[in-house]
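Peer 1: dropping a prediction and its sequence here:
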Amino acid sequence: MAVGYELKASPRDRVGKGAARALRREGLIPAVIYGDKKPALPIAIPVKETTVLLHKGGFMTHLGSIEVDGETHRVIAKDYQLDPVRDDLMHVDFLRVASGATLTVEIPVHFLNEEICPGIKRGGVLNVVRHAIEMTVPADAIPDAIEIDLANAQAGDSIHISAVALPKGCKPTITDRDFTIATIAAPAGLKEEAEEGEGEDEGNGED
């Protein structure tokens, strides 16, 4: 199972605000590893290295490897807390990941070929309804992104999940409707042309 990052951690014997402040003075922050039917493991991880990983992107969708006292844990970050004033990283929750497991994660949406999209070239605007899609994915094959090709998208088009080629083994958690991911909003002039055309067709039909 490939991993996107590696961290070294030490076990935490003390918990609470006082212990957390002491850790931060040493350049560490509290974290916990839980799940896979094993006891939760409180740990301390380096704040500088972890902050870099957080801002690099993909922290919540890439598998990680954390070494604690010589034992390696395969994990994925499930939650983190920031200081409400300074935005400093304060705490991270990691979920243990067993080989062959499936995970529920939010996968970012990337749009391709915006520069040649016919609808955008005619003055339309890409309106993104969902910047990420919650999906069930194989733990050992988490996609970096869901890619949507706009090369043939026209003004007025809506892009639904059913029209997207999803990576193997990946399924959206919303299954009861064909939800919209994005639309190409038509410019006002194009809308008026379309409405005038419809009006003419109706008039011809009456004759």
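Peer 2: Perfect, I can see it now.
Peer 1: CA atoms for contacts and neighbours, from now on please.
Peer 2: OK.
Peer 1: enumerate every residue touching residue 60.
Peer 2: Neighbour list for residue 60: 76-79, 105 [criterion: C-alpha atoms under 8 Å, 6 or more residues apart in numbering].
Peer 1: now residue 103
Peer 2: 136-139.
Peer 1: next: residue 40.
Peer 2: Contact analysis of residue 40 by C-alpha under 8 Å, 6+ apart lists 32-34.
Peer 1: among those, which lie within strands?
Peer 2: Assignment to strands by DSSP state E places the following of the contacts of residue 40 there: 32-34.
Peer 1: highest neighbour count among these?
Peer 2: residue 33 (23 neighbours; other C-alpha atoms under 10 Å).
Peer 1: doesn't residue 54 belong to a helix?
Peer 2: Yes. The assignment for residue 54 (DSSP: H, G, I helix; E, B strand; the rest coil) places it in a helix.
Peer 1: put this beside the first:
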Amino acid sequence: MATSYELKASARERVGKGSARALRREGLLPAVIYGDKKPPLSIAVPIKETTLTLHKGGFMTHIGTITVDGKKHQVIAKDYQLHPVRDDVMHVDFLRVGKDTTLTVEIPVHFLNEDKCPGIKKGAVLNIVRHAVEVTVPADEIPEAFEIDLSKAQPGDTLNISDVNLPENVHPTITDRDFTIATIAAPAGMKSEDDAEGGDEGEGEGGEDA
């Protein structure tokens, strides 16, 4: 199973606020590894390297390797806490990933060819309803992103999950409907202009009949 980042950590015996503050003074971050039917493992990871990994993107969707006192653990970040004022990372929860692990993750949506979209060229606006889609997926098959091509989208079009080419083993957690990801929303002015054109044609036909 390929991994996207590696961190070195040490096991920690003491837990609690006082212990966490002492770790941070040493440039370390309290964290925990849990899951895969094994007991939780409290660890300390370097603040700098962990923060850089988080800000690279994909922290919650990429598999990582954490080496704890010489033993490697494959993990995925499931949650992290930020300082309410400074936005510093305060704690991270990592989930162990086994070879048969299935995860529920949010995959970002990327929109392609926005500059070529005929609807946008006509004055419509891309209205994004979901920036990410929650799916269940095997741990070693997590997509980087979902892509939707806008090159043929017209004003008023709705782009649903059915417009995404999903890999075979990737399944949305919402299964009861073809849910909307984005729309090509026509401004009110565009609609009123269309209505006005239709009204002019109707008046002209009426005049000829008279």
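Peer 2: Thanks, I have it. Since we're looking at a predicted model, the values are computed, not measured.
Peer 1: can you lay out the ones in strands among the contacts of residue 40 of structure 1 as TSV showing distance to residue 196 of structure 1?
Peer 2: Below are these laid out as TSV (distance: C-alpha to C-alpha, whole Å):
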residue	distance to residue 196 of structure 1
32	62
33	62
34	61
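Peer 1: that older thread, distance to residue 3 of structure 1 added to the contacts of residue 103 of structure 1, as TSV?
Peer 2: As requested, the contacts of residue 103 of structure 1 are exported to TSV (distance: C-alpha to C-alpha, whole Å):
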residue	distance to residue 3 of structure 1
136	18
137	15
138	13
139	10
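Peer 1: just the residues you listed now: which is nearest residue 56 of structure 1?
Peer 2: Minimum distance to residue 56 of structure 1 across those is 20.4 Å, recorded for residue 139 (C-alpha to C-alpha).
Peer 1: need the strands for structure 2, in chain order.
Peer 2: Applying DSSP E to structure 2 gives strands spanning 5-11, 28-35, 38-46, 64-68, 71-82, 89-96, 102-112, 125-128, 132-138, 146-149, 158-160, 171-172, 180-185.
Peer 1: and residue 79 of structure 2, what pairs with it in structure 1?
Peer 2: Residue correspondence, TM-score structural alignment: residue 79 of structure 2 in this structure matches residue 79 in structure 1.
Peer 1: biggest helix in structure 2, by residue count?
Peer 2: Counting by DSSP state H, the longest helix found in structure 2 is helix 188-209.
Peer 1: ok, residue 119 of structure 2 touching residue 127?
Peer 2: No. Using C-alpha atoms under 8 Å, residue 119 of structure 2 is not in contact with residue 127, being 11.8 Å away.
Peer 1: which one's more surrounded, the two?
Peer 2: residue 119 (22 against 14).
Peer 1: contacting residues for the more buried one?
Peer 2: Each residue near residue 119 of structure 2 by C-alpha under 8 Å, 6+ apart is listed here: 125, 152-155, 184.
Peer 1: ok so, going back, overlap of the contact sets of residue 119 and residue 127 of structure 2?
Peer 2: Shared contacts of residue 119 of structure 2 and residue 127, defined by C-alpha under 8 Å, 6+ apart, comprise residue 184.
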